[in-house]
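J.: What follows is a protein structure lacking sequence information:
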């Protein structure tokens, strides 16, 4: 690990277990909230005494000249993915949404072990949203939505999809917005 740059050496957190298989080119990261499996493109050095993982610049197979030029970016990407996996198996992520507007509401529905959200957003029709399995969506007072899960991408994507059903309009600010989002309201026409 002496000849590897510091930015490619990652410290393993105390509550995380790491299993590395050189033959299958995978790393399994287990934490108290779940596990993540990553497919690797470069070899790793795992030190159990120091609790460190080092990303080397050696490929699993024969490297072409084009691949050799990209090896630094692949090393950096692998380091970021491993750090992100450590974070996802130990912490929960959440997003809060507010529904603003007269008559705009959201209601949870459960049908045959499937969870749905029923939205009334001022359209001539109601909107039904199927909640993904790894995400929990809680509704408070039918105008506040709390989305939580262990995958940052899935939680953010779910929140963005729900928000896209009624993006806040610029005159009165009615719609679905993130909790801390500020809308710059435009002035209406003056007579």
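T.: Okay, I see it. What you see is a predicted model, and the numbers here were worked out from it, not measured in a lab.
J.: For the rest of this, base every contact and every neighbour count on C-alpha atoms.
T.: Fine.
J.: Check the offset of the host helix or strand of residue 54 from the chain's centre.
T.: Using DSSP states H and E, residue 54 maps to strand 52-59. Here the centre of strand 52-59 is set off from its chain's centre by 25 Å, with C-alpha atoms, centre = their mean, to the nearest Å.
J.: Repeat that for stretch 174-189.
T.: Distance, centroid of stretch 174-189 to centroid of chain: 25 Å (C-alpha atoms, centre = their mean).
J.: structure B:
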């Protein structure tokens, strides 16, 4: 039995769900998202909550049960609250600023890095050393944050680079004489 799959997904105030076959569409104050489940599970809408039930006891049905429930929970959280990833920039001369829909990063290269904001995501730079990525699609928000971080990953000797807020970088000792 899936411990995650057993729990129904409660729909917060202002969020509605509509099930058509294997597709669930969730509408909320931040937008609309949909997800198509596999044929191994059933989606049931009852009393302001969405339940996921497996069709049979095969291994694949049990796997899809918990995964589908997590996807539906992420849809409801995305359209009601949204998702957010915060990045910190550390290093002398390293900074970020927004110019229109372009994030300009100075990361110690001979040129500035221009990162275009993809559709469905909002990028803000409240400080020169802070970047916030927000949106209603958890996968897209995480991927955009990872793409920004990829430009200059934190190095273990001085800790310079772009890191997630609260991320711990294991530091190494430098060369000794």
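T.: Nice, thanks for sending it over. Everything numeric here is computed off the predicted structure, so don't read it as measured data.
J.: May I see the buried residues of the next helix or strand after the strand holding residue 54 of the first structure?
T.: Counting by DSSP H and E, the next helix or strand C-terminal to strand 52-59 of the first structure is helix 65-88. Across helix 65-88 of the first structure, burial judged by 16 or more other C-alpha atoms under 10 Å covers 71, 74, 75, 78, 79, 82, 85, 86, 87, 88.
J.: can you check stretch 169-177 of the first structure too?
T.: Neighbour count says stretch 169-177 of the first structure has 173, 174, 175, 176, 177 buried, by 16+ other C-alpha under 10 Å.
J.: Go through those and say which is closest to residue 191 of the first structure.
T.: residue 173 (21.6 Å; C-alpha to C-alpha).
J.: what secondary structure does the closest one sit in?
T.: coil (DSSP: H, G, I helix; E, B strand; the rest coil).
J.: That one -> the second structure?
T.: Under the alignment (TM-score structural alignment), residue 173 of the first structure pairs with residue 159 of the second structure.
J.: now the spatially closest residue to residue 16 of the first structure that is not a sequence neighbour: how far from residue 137 of the first structure?
T.: Using C-alpha to C-alpha, 6 or more residues apart in numbering and skipping the chain neighbours, the partner closest in space to residue 16 of the first structure is residue 31 (4.7 Å). Separation of residue 31 of the first structure from residue 137 of the first structure (C-alpha to C-alpha, to the nearest Å): 23 Å.
J.: Same check on residue 181 of the first structure?
T.: 19 Å.
J.: Those two - which one has more neighbours?
T.: Neighbours per residue, other C-alpha atoms under 10 Å: of residue 181 of the first structure and residue 137, the larger number sits with residue 137, 21 against 9.
J.: The more buried one -> the second structure?
T.: Per TM-score structural alignment, residue 137 of the first structure is aligned with residue 123.
J.: if I look at the closest residue to its match other than its chain neighbours, how far off is residue 166 of the second structure?
T.: Distances taken as C-alpha to C-alpha, 6+ apart put residue 133 closest to residue 123 of the second structure, at 4.6 Å, once the chain neighbours are dropped. The gap separating residue 133 of the second structure from residue 166 of the second structure is 15 Å, by C-alpha to C-alpha.
J.: out of these two, which sits in the busier spot?
T.: Per other C-alpha under 10 Å, whichever of residue 133 of the second structure and residue 166 has more neighbours is residue 133, with 21 against 9.
J.: Doesn't the more buried one belong to a helix?
T.: No: going by three-state DSSP, the assignment for residue 133 of the second structure is strand, not a helix.
J.: Report the contact partners of it.
T.: Applying C-alpha atoms under 8 Å, 6 or more residues apart in numbering, one finds that residue 133 of the second structure lies in contact with 84, 85, 86, 121, 122, 123, 124, 141, 144, 145.
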